[in-house]
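Undergrad: prediction below, plus the sequence it came from.
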Amino acid sequence: MKVKILLVDDHDALLSGIKLWLSQVEEWEVVAEASSGEEAIELTRSLKPDLVLMDISMPGIGGIGALEKIKEENPNVKVLMLTMHSEEEYLKRALIKGASGFVLKKAAHTELISAINTVLSGETYIYPSLTNLLIKGFVGKDEEGKEQNSKRSLLSEREEEVLKYIALGFTYGEIAKQLFVSIKTVEAYKSRISEKLKMKRRSELVRFAIDEGLISINE
C-alpha cells in the first residue's frame, strides 16, 4: 500500500516542483494539494493521509494553526513543515504543536526525500542548520522550586536527560550518540518515561519538559 501524502502550499510553482520530486519514490502517492491551512484541515479529515507536507506561512489560519487542528483531530498523522524562516519562534511553536520536522524551502530539492523517510519512520527531522538554533532557543536551566510530588520526581537523572533531547526534536540515533549508548537503550528510556508520566505523544512530553523547566521557551 502506498504512503498517502497531502501537499499544502500557496505557491503553485513550489507545489509542482515538490510533486515532481516525490514522484521519484514509487511507494509514495500525492493524494491531493491544498493552498491554505483551512483546506488542509478539510482534506486531512476526508482523505486521512499518512503525511502532510505543509508550508509554515500561509494566509488565513496559517501552517501552525492548521498543524494544531490537524494533530488534534488526527494525532497519528505526520506533519512535516516547509519553511523559509530560520527564526526560532516559528520553529518552537510548530514543534510544540506536534510537527514531525522542518525542511528549509531552499534545501527542499536535496533534503525532502530524506526528511520524509525520517518522519515516516517515526523520528523527527530537523534541517541541520536549524538544530543549533533550536538548542539555543530551548535549552535552559532546570526551574527551581517545583513541588516535590511533581511527576518529574518519578524520573531518574538520565531519564530527564533523554526527555530533554526528545523535547528538542533529536532522533533516537542522535540521542544515542550524545549519551554514548545504543539506540535500543534510548528507546527503552523513552518507553519508561512515557510509562511513568502516562504520556505517549511527543507533544505532551514537550509541554511537560517546558512546564517542568527542563527546557525553556520565550514566548
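TA: Nice, I can see it.
Undergrad: please make it C-alpha for all contacts and neighbour counts, starting now.
TA: Fine.
Undergrad: can you tell me which helix in the chain is longest?
TA: Looking across the chain with DSSP state H, the single longest helix is helix 183-197.
Undergrad: now the strands: where do they sit in this structure?
TA: Secondary structure of the chain by DSSP state E: the strands cover 3-8, 28-34, 51-55, 78-83, 101-104, 125-126.
Undergrad: could you dump the ones you listed to CSV with mean neighbour count?
TA: Shown next, in CSV, are the strands of the chain (neighbours: other C-alpha atoms under 10 Å):
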stretch, mean neighbour count
strand 3-8, 21
strand 28-34, 18
strand 51-55, 26
strand 78-83, 26
strand 101-104, 25
strand 125-126, 24
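Undergrad: in CSV, list those strands along with distance to Glu174.
TA: Below are these laid out as CSV (distance: least, C-alpha to C-alpha, whole Å):
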stretch, distance to Glu174
strand 3-8, 26
strand 28-34, 26
strand 51-55, 23
strand 78-83, 19
strand 101-104, 14
strand 125-126, 11
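Undergrad: ok now the longest helix of the chain, how far from the chain's centre?
TA: Put simply, helix 183-197 sits 18 Å off its chain's centre (C-alpha atoms, centre = their mean, to the nearest Å).
Undergrad: and stretch 115-127, by the same measure?
TA: Remark: stretch 115-127 is offset 8 Å from the chain centroid, using C-alpha atoms, centre = their mean.
Undergrad: and for stretch 30-50?
TA: 18 Å.
Undergrad: now the end-to-end length of that stretch.
TA: In stretch 30-50, first residue to last residue: 10 Å (C-alpha to C-alpha, to the nearest Å).
Undergrad: now what about that stretch, what contacts it?
TA: Under the contact criterion C-alpha atoms under 8 Å, 6 or more residues apart in numbering, stretch 30-50 has outside partners 3-11, 15, 19, 22, 58-63, 65-66, 69-70, 73-74, 77-78.
Undergrad: okay, pairing it with this:
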Amino acid sequence: MNILMVEDHRLVADAMKVMLAEIDPGIAITPCYSTQHALSVIDSGKRFDLILTDLYMPGIDGIGLLVGLNNRKKRFPVVVISGSDNDKVIRLAMDHGACGFIPKTLPSAEMIAGLRHVLGGGRFFPERFADYDRQLRSGERNTATNQNASGLRPGQKQLQVLQLMADGNSNKQISQIVGISEATVKYHTSQLFKLLSVKNRTSCVREAQHRGLINSFDNESDQLNAVDASIIAAHHVANKSDDTLGSRPV
C-alpha cells in the first residue's frame, strides 16, 4: 500500500508514520515537506492509494494541493489532517474533493478508524457535516461519520473487491481489473474478513451474499459463467507482457 504524506513539520510526519504502521506494518510512505514537492512527485506518474495532507503549510496549502490534483484530473483519495476545526475550512476541503477531514485533536484510535474507512472507499468527516456530504454525493448514503471501524459497512472499493472475489478472481487478477496494487487488494480482503467476522474467502463471500452486499448465483449456469470469466481473466493477465505489467507503478 502506497501513501503520499504532505506535512511540513517533520516531528508530526514521524508521528503520523508510527500511526500508519498500525494500519499496515508493510505500508510504503512517501514523505513530502511541501505541496510543491508533492505535486512534482505526482507529476512523475507514481500512483498512491491515499494522500494525507496538512492544511496550513508555507507556499501552497492543503486546499491548493486539492486544486492542483483537480487541475491535473488526478483522482487520488485525499484526507486533510489539520489542527483547525473551522467549519468554513472543512466545507472548502469537501468542495474541492477531499474524501476526509480529520482534526489533529481526534484520538489516534479514531484517526486510524477514519483512515481505514477511507482506504476502504468510504468518506470520513466530522459528524455535523453528514448532511452536507450527502448533498455533495447527490444523495449517496454516507457512513463515514461512524467512528467505530468494526461497525462500518464495506466501502465502495471493498465492495468491488468483494464482488470480484465472489466471481472467482485471484488477488492478482483483482489488482489488474481494479487498478490497485496486489498489497492493497490483500488489505481490503483482511478488512472485509474483520467487518464480516469471517476467517476465509469462502465464508466471506457467503456472508456477503447472505447480507445482500453482493450478487449471488441463482443457478449452476450462472456459477459456471463466473468460473469461465475467471479463467478468461487469468489467461488475459498471464499473457500480458512483462513490460506492460512493469510499467504500472504500485
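TA: Yes, it's here. Everything numeric in this text was worked out from a predicted model, so none of it was measured.
Undergrad: can you give me the TM-score here?
TA: TM-score of the superposed chains, computed with TM-score structural alignment, normalised by the length of the first structure, equals 0.58; 148 aligned residues with a C-alpha RMSD of 3.0 Å.
Undergrad: so which elements touch the longest helix of the first structure?
TA: helix 157-167, helix 172-179 (3 or more C-alpha pairs under 8 Å, 6 or more residues apart in numbering; DSSP states H and E).
Undergrad: between helix 172-179 and that helix, find me the angle.
TA: 100 degrees (axes from the mean of the first three to the mean of the last three C-alpha atoms, to 10 degrees).
Undergrad: export the helices and strands packed on helix 183-197 of the first structure as CSV, with columns for mean neighbour count.
TA: Output for those, formatted as CSV (neighbours: other C-alpha under 10 Å):
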stretch, mean neighbour count
helix 157-167, 19
helix 172-179, 16
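Undergrad: reformat those helices as JSON lines; add distance to Val103 of the first structure.
TA: Formatted as JSON lines, those follow (distance: least, C-alpha to C-alpha, whole Å):
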{"stretch": "helix 157-167", "distance to Val103 of the first structure": "18"}
{"stretch": "helix 172-179", "distance to Val103 of the first structure": "18"}
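Undergrad: out of these, which comes closest to Ile193 of the first structure?
TA: Among those, the nearest to Ile193 of the first structure by C-alpha to C-alpha is helix 157-167 (6.6 Å).
Undergrad: in the first structure, which residue is closest to the centre?
TA: For the first structure, the residue nearest the mean C-alpha position is Ser100 (2.4 Å; C-alpha atoms, centre = their mean).
Undergrad: what lies in contact with whatever helix or strand Val161 of the second structure lives in?
TA: Val161 of the second structure belongs to helix 156-166 when assigned by DSSP states H and E. The contact list for helix 156-166 of the second structure (C-alpha under 8 Å, 6+ apart) reads 120-122, 171, 174, 178, 185, 188-189, 192, 201, 205, 213-215.
Undergrad: let's see 7 Å
TA: The contact list for helix 156-166 of the second structure (C-alpha atoms under 7 Å, 6 or more residues apart in numbering) reads Gly120, Gly121, Gly122, Ile174, His188, Val205, Ile214.
Undergrad: what's the following helix or strand after it?
TA: Next element after helix 156-166 of the second structure (DSSP H and E): helix 171-178.
Undergrad: what does whichever helix in the second structure runs longest correspond to over in the first structure?
TA: In the second structure, taking DSSP H as the definition, the longest helix is helix 220-238. With TM-score structural alignment applied, helix 220-238 of the second structure matches no range in the first structure.
Undergrad: and that helix, how far out from the chain middle?
TA: Distance of helix 220-238 of the second structure from the chain centroid (C-alpha atoms, centre = their mean) equals 27 Å.
Undergrad: show me what the helix or strand following that helix packs onto, helices and strands only.
TA: The C-terminal neighbour of helix 220-238 of the second structure among helices and strands, as given by DSSP H and E, is helix 242-246. Under the contact criterion of 3 or more C-alpha pairs under 7 Å, 6 or more residues apart in numbering; DSSP states H and E, helix 242-246 of the second structure touches no helix or strand at all.
Undergrad: just the buried residues of helix 242-246 of the second structure, please?
TA: Within helix 242-246 of the second structure, no residue is scored as buried using 16 or more other C-alpha atoms under 10 Å.
Undergrad: again, but for stretch 35-44 of the first structure
TA: With burial defined by 16+ other C-alpha under 10 Å, the residues of stretch 35-44 of the first structure counted as buried are Ser35, Ser36, Gly37, Glu38, Ala40, Ile41, Leu43, Thr44.
Undergrad: same list (those residues) but as a markdown table, adding distance to Lys106 of the first structure.
TA: Listed next are the buried residues of stretch 35-44 of the first structure as a markdown table, based on distance: C-alpha to C-alpha, whole Å:
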| residue | distance to Lys106 of the first structure |
| --- | --- |
| Ser35 | 19 |
| Ser36 | 20 |
| Gly37 | 21 |
| Glu38 | 25 |
| Ala40 | 22 |
| Ile41 | 25 |
| Leu43 | 26 |
| Thr44 | 26 |
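Undergrad: related to what we said a few turns ago, ok, which of the strands of the first structure comes nearest Leu95 of the first structure?
TA: strand 101-104 (7.5 Å).
Undergrad: how about residues contacting that closest one?
TA: Strand 101-104 of the first structure is contacted from outside by Leu80, Met81, Leu82, Thr83, Met84, Thr124, Tyr125, Ile126, Tyr127, using C-alpha under 7 Å, 6+ apart.
Undergrad: residues touching the second one, list them.
TA: By C-alpha under 7 Å, 6+ apart, the contact list for Met81 of the first structure reads Leu53, Met54, Asp55, Ile56, Ala99, Gly101, Phe102, Val103.
Undergrad: much appreciated, bye for now.
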